[in-house]
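**Q** Provided below are the primary sequence and the corresponding predicted coordinates.
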Amino acid sequence: MEERKLILVETVCTHYQLQFSFIEQLEEVGLISLVRENEVVFISEEKVSDLEKVLRLHEELNVNLEGIDIILNLLNKVGSLQSELDEAKKKLQWYSGEL
């Protein structure tokens, strides 16, 4: 089983100059997921990039949490549709003998 790399949320808050309550709000809305072990709160290392994306939308573009949720869902949907389109193009090329 692969070991998860966890970072203390306190460290993240210090690094990004955030209040812990803001991190909790992000978790409540479902924008990030936190790990709790023995009353200590962590974020997995791989989820820090998600946090950074949320912070950029919130701070640089002044988007509220509900708006961020909508934007991220739409971006995921666009990515999924792009993958489907790429797959359909490959099949079309194969059937037309271009591959």
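**A** That came through, no problem.
**Q** only C-alpha atoms for contact and neighbour calcs from this point on.
**A** Will do.
**Q** count of neighbours near the residue lying closest to Val63 once chain neighbours are set aside?
**A** In space, not counting the residues next to it along the chain, Val63 is nearest to Leu57; the distance is 5.8 Å by Cα to Cα, 6 or more residues apart in numbering. Residues contacting Leu57 under the criterion other Cα atoms under 10 Å number 18.
**Q** put this next to the first one:
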Amino acid sequence: MTTEIYIPIKTLCSHYKVETSFFQGLNEYGLIEITSVEQSPCVHKNNIKGLEAMIRLHHDLDINFEGIDTVLNLLEKINDLQEELVATKNRLRIFEE
């Protein structure tokens, strides 16, 4: 396991000005996965974009963990429906030509 692809929770806390308990809560609720690297809790760098969205939802909109989970699930469903709509439109073009 290489340490360069993981970011320590301590670094994230200071960068985003968030308490460690926030990340622990996200982990307990299943919204992020915390991995121990050299006995330090870390998050994979590929999860940073989603993590930033969760931080904004929590701080800017004062949404709790359950709400964050709901919002993320709804956004995922919207994305899936948009992809399905594009695929349907592409199939429909075949019959229009």
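**A** Received the coordinates, thanks. Note that the structure is a prediction, hence the values are computed from the model and not measured.
**Q** TM value for the aligned chains?
**A** After superposition, the two chains reach a TM-score (TM-score structural alignment, normalised by the length of the second structure) of 0.89; 95 aligned residues with a Cα RMSD of 1.6 Å.
**Q** please spell out which residues along the helix or strand Glu10 of the first structure falls within are buried.
**A** For Glu10 of the first structure, the host element (DSSP states H and E) is helix 9-16. For helix 9-16 of the first structure, a neighbour-count test (16 or more other Cα atoms under 10 Å) marks 9-10, 12 as buried.
**Q** max-length strand in the second structure?
**A** When the second structure is parsed with DSSP state E, its longest strand is strand 40-44.
**Q** who's in contact with it?
**A** By Cα atoms under 8 Å, 6 or more residues apart in numbering, the surrounding residues in contact with strand 40-44 of the second structure are 5-9, 32-36.
**Q** try 10 Å
**A** Outside strand 40-44 of the second structure, the residues that touch it by Cα atoms under 10 Å, 6 or more residues apart in numbering are 3-12, 20, 23-24, 27, 32-37, 51.
**Q** the first structure: strands as residue ranges?
**A** Under the criterion DSSP E, the first structure carries strands at the ranges 6-8, 35-37, 40-44.
**Q** need the contact list for the closest residue to Glu66 of the first structure other than its chain neighbours.
**A** Of all residues not flanking Glu66 of the first structure in the chain, Val29 sits nearest, at 7.7 Å (Cα to Cα, 6+ apart). The contact partners of Val29 of the first structure, taken as Cα under 10 Å, 6+ apart, are 65-66, 68-69.
**Q** of these, grab the buried ones for PyMOL.
**A** One line in PyMOL is enough to select the buried members of the contacts of Val29 of the first structure, burial here meaning 16+ other Cα under 10 Å:
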select buried, resi 65+68+69
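**Q** quick one: which of the contacts of Val29 of the first structure sit in helices?
**A** Within these, residues falling in helices by DSSP state H are 65-66, 68-69.
**Q** nearest to Gln93 of the first structure, of those residues?
**A** Asp69 (36.3 Å; Cα to Cα).
**Q** fine by me, we can end here.
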